[in-house]
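Student: Got a predicted structure plus its sequence, pasted below:
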Amino acid sequence: MSPFGALREQLLGAADAFADAPAAVPEILSGLVDDVDRALREELEIFPVCHHSPASALAMARRLRDKQPKVIYLELCEDLGPLLGELRNCRLPVALQAFATDLDGFPAGWGPLSVVAPITEASAEYQAIAYALETPDVELVLVDRSSDHVFQWQPREEEAAAGHAAGEEAGLHGDAVGIEIGDLRPRFAELEEHLLHHGKVRHWSEWWDQYVEQPLAGADYDTYRQVMVLIGSLFRRLTPERGDRLARDEERERHMWTRMREHLAATGADPADCLYVCGAFHAASRVEEFGLAGGTDYEITPRTATRWLYGLIPSSHSAIEAQFGLAPGSVSIAAATWAKAVSRGGVQPYRLDGQKGARKKKAKAAPPAPAAQPVTDKLTGFLSSPPELDGVDEAELLGWCVDIVRLARRNGYLASTADAIAVYETSILLAGMRNRVRPTPYDFQDAAVTCIEKDSVPGRRDVRHLCEILLGGDRIGQVGYDALPPLARDVYDRLEPLGLDLSKRTVQRALLNLDADPHLQPCSQLLWMLRYLLPDGAVRPIMGSRRLGERSIQESWDLTIGQHQRAVIELGYEGVTVEQVLEQRLRRAVWDPKATAATALSAVENSILFLGSRRFTDELGARAVELLSAERSVDDAPEVLRRIRRLLAHYRATEPELPGWCEAFVTGGYAHYCTLLPSAFVADDTGVRQVGAMLGFLFSMESLALSLGCDRAQLELAVQQSHPESPAKVALLWAARSQLGLLPLAELRARCDDLLANPLVIPSFPLYITGFVQALESVPSLGPFVVEVISKAFARLPDSVLLPWLPKLITTLRKEAAELVPVLVREAGRTFPAALADLDAWTPPWTAGPATAAAPARPVTAGPANTLLAAHPAACDAVAALLGCEGGWGAVGAAPASGAAGELLSRHPSTATAVAALLA
């Protein structure tokens, strides 16, 4: 007969007593007892656990010493097994991770895929792992589905990465999917709300600590086991049938039982010497494959061709809480509860040999395994008897109260001894109001907030945060050097000359004098590559820069590699060295379907700065040529112009000739932008900035393009076929026609004067000015003319028009031509007088009319300029002929005659004087 017959009858009688209860209540209550009976009758012993539960860890440590199993089946992804031995080289908490970037068989939008399984010391899974790895002849078998199956079973209609639902706020875990052993939480919202309300608690972690953790911490193994299965069965039977989560849970259970039967059949192990560790939710499973006598026709699907990489990453209490939806501070409180239980004695936990941060204890000889005892009913007594009253631990509570006041003072609070007394009494009062004899850490937190925190928080931490620090804090794990992937170890080795402890989580300053210590140059090179690859803040330059044509003599860096150890480790999943990872990322960026020519040019620049491989750089440059010729928009024209100018300047300064891809880029870009120029002028979605950059490319690269075989007529035709309507683009077109010689400067000045004289055009005149300012990118010789146009506008427009127009002018220039305004200001500085006293006598150069033939030319005084011109008249005659001037010279050594050449020299004597000074 079932040992739980009496309990079943008692529960069914209680259901009958409530006549108005739903008809499903008797079935649910009877099913709870059936699930417990079924789990305990199973030939393979099932150990139900809850993740990161001190009660589960204590019960596990006791049971392992009593039973001494030879085989442990653990609910953990079966492909994570090889990582477990590396836990010896780490400081807990850490997380086992499976990572994949090259997907095959999954939607492209899911990548990268990441699965993490956090491990803390106060967890049953760590006790099982430590026992199996430290005890000879014990086999540990992971039986849960693989990391590949985790994503195979995700609904395919979810185009976003499946891990987003696991919590994006987990800083150390990112958007990875979290794997936990024993997720015990009601999946029926009304049930959880009911439990929290009647338990007089705020969140689920507090309810679990009060009603499960504390009662089971000192319970015997049979009681613990039956209660955990009962809770798992309750939550399972009240789980809504709709949704995919329950179906995935059942698939996991079929997978685990199939793997265990396969292992037993292959090894011939005795089930009596085995232990199956799983979540209490799975211990109450009702699938047909449950048990060693269950069905064997379940077929496990093969894995996809996705290549998975494995390693250990740092974890923390806060990361675990955020990822699994636990209350802040709950994992730290669990760790403190575990440490207190171990210090009291009565249980000797298992620890991996050499575990960092773990205290070494002398091992005791294991007692002989007791004989198996028949299953007896422990639930009836546990559920019917009131909890044992545990008196107030005055020493512990007083220590908390004194320490929180001391900590509050350090953080700016005006706390005193009276506050410590108030926190003590309030903690006891709150515990009594919540039907607790002994105050819990949650009662203490509430009491401290009530008594110490007044109107405002004086520092960065509030009292609740201080309580979490006091009760254990956010412990952050670390992966040891020996457990790091080769790339991470290579990074640590190559940065060793800096003399810093990179494992520290504090900010460390590295000073590099590259002239005095040239052996630090490789460290500088690596730091610049890490700055490109790692998240912001991991490697931050304070002094020094890395640009084309620049070399830093001294550099200063702030390094927080210890805080970003996970990012360094994940670089190791992409390659063996930092250079290999950087090359792969650059190649992936330029071959991305959304890559543009600007993206490829940026990759070329980074390749020159960081890698120095001419072959790889030429490959990226050839890809830039392909992307530019395939583009149908000019949105990136400003960036393309800026980057190709910088690259051409670099090659001209360092190479005897331009690379072939540079020449192809210039010729292809010249033809490409000439083709797109007419449509860009009239397109509404193409801004004046983009058109100005196109003209800047065409005019600044014109000489090089013509020398490489391009035809200037193509540019002239493109400009003549352009007919814009936007004022800014019209100004750009006028500037382009002026540069090509199709629009004389006098005619351009007359057109602008007509615009200023037209009251209908005045409101849009700032747009014309914007176009002229953008034209400075392609026609820098128009600088004096742009200053002239703006000056005329300020001089001629009345205040009623000028004052409303100024804000629009300023905002337009800031938005459309911010980087060109300094050029305009410098030109204005050369045009206007430098001193205020000279302003009254100053005459704007554009107000003086052109000199007539009858006007007497100003004589040129004797000097080096006159001597130079007289000695070489042919040069001046040639320039005059190009300008359409005719005239002759006087006697050698005398002032020029009154011809056109003499008139030109008389009007502009400073130019000849400057040339003479340069030639000495």
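Tutor: It's in.
Student: okay, CA-based contacts and neighbour counts for the rest of this
Tutor: Noted.
Student: can you tell me how far Arg712 sits from Ser703?
Tutor: 10 Å (CA to CA, to the nearest Å).
Student: Neighbour count: those two, which is higher?
Tutor: Arg712 (16 against 12; other CA atoms under 10 Å).
Student: quick one: contacts for that one?
Tutor: 702, 706 (CA atoms under 8 Å, 6 or more residues apart in numbering).
Student: any residues touching stretch 467-476, and which ones?
Tutor: 92-93, 314-318, 329, 332-333, 335-336, 400, 403-404, 441, 445, 448.
Student: surely Ala600 meets Glu619?
Tutor: No - in this structure, Ala600 is not within contact of Glu619 by CA atoms under 8 Å, at 10.0 Å.
Student: Of those two, which one has the most company?
Tutor: Ala600 (26 against 14).
Student: Which other helices and strands does the helix or strand containing that one contact?
Tutor: Following DSSP states H and E, one finds Ala600 within helix 597-606. Identification of packing neighbours for helix 597-606 by 3 or more CA pairs under 8 Å, 6 or more residues apart in numbering; DSSP states H and E yields helix 578-590, helix 614-630, helix 637-654.
Student: among those, which is nearest Leu234?
Tutor: Among those, the nearest to Leu234 by CA to CA is helix 578-590 (49.8 Å).
Student: neighbours of Asn758, just the number please.
Tutor: 11.
Student: ok, of the contacts of stretch 467-476, which come out buried?
Tutor: 92-93, 314-318, 329, 332-333, 335-336, 400, 403-404, 441, 445, 448 (16 or more other CA atoms under 10 Å).
Student: ok, second structure coming up, stack it against the first:
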Amino acid sequence: MNGVNVVNGTHAMSKTTGTHDSTFSALREQLQQAAAAFAGGPDALEEILLGMVDDVDRAVHEPLEIFPVCHHSPASALAMARRLREKQPKVVYLELCEDMAPLLTELRNCRLPVAVQAFAGDVDGFPREWAPLSVVAPVTEASAEYQAIAYALDTPGVELVLVDRSADHVFQWDLRDGRTARKTDDAPGTSADKAPEAEAALHGEAVGVEIGDLRPRFAELEEHLLRHGKVRHWSEWWHQYVEVPLGTSDHDTYRQVMFLIGSLFRRLAPGDVGRLRVDEDRERYMWTRIREHLAATGTAPEDCLYVCGAFHAVSRVEEFGLHGTTGTFEIPPRTGTTWQYGLIPSSHAAIEAQFGLAPGSVSIAAAEWAKALKRTRVQPYRLTGQAGAKKSSAKKSLTPRPRGGQAAVPAQEPPAGDRLSGFLRRPPVLDALDEAELLGWSVDIVRAARRNGYLASTADAIAVFETSILLAGMRDRAKPTPYDFQDAAVTCIEKDTVPGRRDVRRLVEIMMGGDRVGQVGYEALPPLARDVYDRLAPLGLKLQQRTVQRALLDMASQPELRACSDVLWMLRRLMPHGAARPIMGERRLGERSIQESWDLALGKHQRALIELGYEGVSLEQVLEQRLRREAYGPQATAGTVLAAVEDALLYLNSHRLADELGTHALKVLATERSVDGAPEVLRRIRGLLTYYRTSEPALPSWIESFAKTGYAHYCTLLPVAFRDEDATVGQVAAMLGFLFSMEGLALSLGCDRAQLELAVAQSHPEDPAKTALLWAAQVQLGTLSRAELRSRCDALLDNPLVVPAYPRYLSGFVHALEPVPGLADVVVEAVSNAFGRLPDAVLLPWLPLLITTLRSGAAELAPLLIREAGRLFPGRLADLDAWVPPWRMPQTPPATRRTRSAGHDRRGVALLPAHPATCDAVAKLLGCPQGWAQADVPSPSGAGLLAAHPATCDAMADLLGCDGPWAASGPSPSGAVLTARHPATAKALASLLART
């Protein structure tokens, strides 16, 4: 009722002024009679119908000419081109974000369709979860907004003024309405339907802003129109009942019909208060900007043209028109968010997906636009130098040349009378069947289908031709539309299944004009994108093409390509998957490939490259900013910070940044109270430690501090982690791996090993896997012998209540190979004993659990276990029957072995004298100052050598695993006694070093 009151007040105002009260009086009487006949008396229907006429009357008689349009409508673009050539306005007011105006001149460097984008990575004044913010305005050649832009930019003395809200206000008003999830919001211009093609994602999650979002917001109305119009979707209804009739209509009829449609959809819109408030505020915003510009420049309203959507052209706000109320609407200031502006590639599929249009509708509209230009001979406006457009002469007049050589006469505008009555009473014009056009379509679709694997023939072309005419007749059409032809092609050619990637419906879209994908020219790119293309120029590839191109880099013969390799690796790190994909070659810490092969698709991912330019002026700057953002983010862990350190060394070779981030990783580690990131911390710090030890003369200070702090940190968390049910056995194993692998470095920096021993002693796990892991840690610390560990494993197998949980113990032992790799033989023994001792009735149900446990919990450690098993088990099947496992061989006490060696086996006495070169090698290995072999002694004596170096003998015995010291507690024994005591050691020494 509020809207009706506003209309009635406006109509009363028009009567008091005596300006245009009788323009649509005949139409009002007809609608009143129709409403009374249908509704049985005056009611809301009459108010709606008469209110629609009042809206049209008000918009038509506005002193500032309003040109209503619909987005990507060939009829609107054709009417716009005609009107611009007739009126030649000096100022064009355009419904587009006002802060995008400086970027429109770059359209001449692009190939349409493209989208003007406003982008903000860091937000100030908006919720953080909204970032990044993005607003796009797609532009196609078959659109009224492009005609207005091209006219204004290429015509001297014409000013283009964008009057719509800024990109900042787009999100301000969403925040004002209480919306908290920008990416899932049904904002105007967005659609939940996602096209399957990759081009549909060219706009990403940006909010679409476009002129003329004209579609019923009343679902029942749209359903009614589609059902009675015998069409499937809204795009087809618009093409059949609006595009075709308005394509040949005059200017006044076009305006009044568009005003009427806009008023109908506006009055039958549902009561969405938030959306209605945004629409009305946009209208107040635009009229406020228009009046401000007119007041500032003094331009006459008759020299201006206001281009806006038909929905906003019939606005009922008080600020509407030049005589509307002023001072009632204040434009709020912008937030502190810094916006970046640029052009990104767009496509027909992206526009359809974002604005909820039927697939292929924009492509069909482009084909209709080209056909309309040929039929009407209207000369459209194109920006000078526009990529993909025909070159036009600079001397060509903006007005059509008159025939017969007569002088050009300014076009006389017909009086703006009632054109709606005649248009609504006129029966639909039935276009004659263009058999040549339809026959050409049928032949072309069969040819395209055969190229894509369909078994189509001439008979199918005839069937498509006849079915198109049949479907058009069933839908009360004399001439088949492209949608009728598309249905006929699917029916006749796509018999059962789709053999290839494209179906017939997609082939028709391609044939009608295809999914044209725009391209931003080099001059319109941001500095970062131009810099990337310049740095990759030595590759000799056309990187702006959308095809995938192969780049071969041989840095050995062409060292200048190393710079290209650095750029490609940074692009792989920064851009989406597929933009730069390595085929051959890798980059690791301390390693560089001499040959690389890449698949590059930068043209296909041009939008992502352009958005990188919003973040910085070079790849190095953007990468450094992202690494800092990841490292200092609120969700950053020690593992992610160490990953940033690794990337700083890998891609930027920046030790300064690596040291800074490494110091921050130390702080993050000290604040962590869980062990979730322990595996990643262990993997990253091991790689960094290896890199610094092999490539740098000394370890950086932050690595030493990290090892020292991490040692104390994980010692503190170890008892809690063993008891925590949420901590996995892999995470606890990673903690122990850090402690044992960093132990030497940590102890050299002042850490106390007793802290680790106390932490292990205080650990009392209940989980079987963690219990086995604790036993392994005790073996590494020396508090548990291997014999005791073997006895505990045997006790587990002897206990029938524990046997079902034995796989979990084995999982803990396998994870123990991470911190204690020397236990591989014990793990192999534990698995072998289980298979050897358990009966089949117990083993067979238990085996799947064992396999799944090892696969899910310790898949990366299984190779170490397999290698150890391969070393212990015989390599031939024939040897398996007589093979005795090493752990089942009788073990002789150490005292007995020494006695037997001293009393019965003295063959080792002659080993060292027989191999003088071996003695010299051992001496050199152990750092002895003098050689063992003397030049003046013809045959060196092994007894003298061993007697002269008792410490060497002890070290060698310890190295080779011999029991007991070689040097006795008394005076140094002779070499004969030593070699006689340890013949196995002598043999191993000769086998290891001699062989000469």
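Tutor: Yes, it's here. Note that this is a predicted model, so its numbers are computed, not measured.
Student: on that earlier part again, which residues touch the helix holding Ala600 of structure 1?
Tutor: Taking CA under 8 Å, 6+ apart as the rule, helix 597-606 of structure 1 contacts 548, 586, 589-590, 617, 620-621, 623-625, 627-628, 636, 639-640, 643-644, 647.
Student: most centrally placed residue in structure 2?
Tutor: Pro576 (5.3 Å; CA atoms, centre = their mean).
Student: State the distance from the counterpart of that residue in structure 1 to Arg546 of structure 1.
Tutor: In structure 1, the residue paired with Pro576 of structure 2 is Pro535, using TM-score structural alignment. Distance of Pro535 of structure 1 to Arg546 of structure 1, given as CA to CA: 18 Å.
Student: Skip the chain neighbours and tell me the closest residue to Phe218 of structure 2.
Tutor: In space, and not counting its chain neighbours, Phe218 of structure 2 is closest to Ala269: 5.2 Å by CA to CA, 6 or more residues apart in numbering.
Student: got the contact list for the aligned partner of that neighbour in structure 1?
Tutor: Aligned by TM-score structural alignment, Ala269 of structure 2 pairs with Thr239 of structure 1. Neighbouring residues of Thr239 of structure 1 by CA under 8 Å, 6+ apart: 186-188, 246.
Student: Quick one: which of the residues you listed hold up in structure 2? List them.
Tutor: Retained in structure 2 (both residues aligned by TM-score structural alignment, their matches' CA atoms under 8 Å) from the contacts of Thr239 of structure 1: 186-188.
Student: From these, keep the buried residues only.
Tutor: So, by 16+ other CA under 10 Å, the buried ones in the kept ones among the contacts of Thr239 of structure 1 are 186-187.
Student: Sitting in strands, which of the kept ones among the contacts of Thr239 of structure 1 do you find?
Tutor: Counting by DSSP state E, no part of the kept ones among the contacts of Thr239 of structure 1 is found in strands.
Student: Can you redo the kept ones among the contacts of Thr239 of structure 1 as a markdown table, where the extra columns are distance to Leu868 of structure 1?
Tutor: Converted to a markdown table, the kept ones among the contacts of Thr239 of structure 1 look like this (distance: CA to CA, whole Å):
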| residue | distance to Leu868 of structure 1 |
| --- | --- |
| Pro186 | 98 |
| Arg187 | 97 |
| Phe188 | 99 |
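Student: ok so the residue nearest to Phe218 of structure 2 is a helix residue?
Tutor: No - applying DSSP: H, G, I helix; E, B strand; the rest coil, one finds Ala269 of structure 2 to be coil, outside a helix.
Student: any idea how far it is from Ala313 of structure 2?
Tutor: Distance, Ala269 of structure 2 to Ala313 of structure 2, using CA to CA: 15 Å.
Student: Gly473 of structure 2 now?
Tutor: According to CA to CA, Gly473 of structure 2 stands 36 Å off from Ala313 of structure 2.
Student: Could you do Leu810 of structure 2 as well?
Tutor: Plainly put, Leu810 of structure 2 is 76 Å away from Ala313 of structure 2 if you go by CA to CA.
Student: And Leu925 of structure 2, by the same measure?
Tutor: 93 Å.
Student: Please identify which of those two sits among more neighbours.
Tutor: Ala313 (29 against 9).
Student: Aligned counterpart of that one in structure 1, please.
Tutor: By TM-score structural alignment, Ala313 of structure 2 lines up with Ala283.
Student: residue contacts, the aligned partner of Arg217 of structure 2 in structure 1?
Tutor: With TM-score structural alignment as the criterion, the equivalent of Arg217 of structure 2 in structure 1 is Arg187. Contacts for Arg187 of structure 1 (CA under 8 Å, 6+ apart) come out as 235, 238-240.
Student: could you redo the helices and strands packed on helix 597-606 of structure 1 as a markdown table and give each row distance to Lys454 of structure 1?
Tutor: Formatted as a markdown table, those follow (distance: least, CA to CA, whole Å):
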| stretch | distance to Lys454 of structure 1 |
| --- | --- |
| helix 578-590 | 51 |
| helix 614-630 | 61 |
| helix 637-654 | 54 |
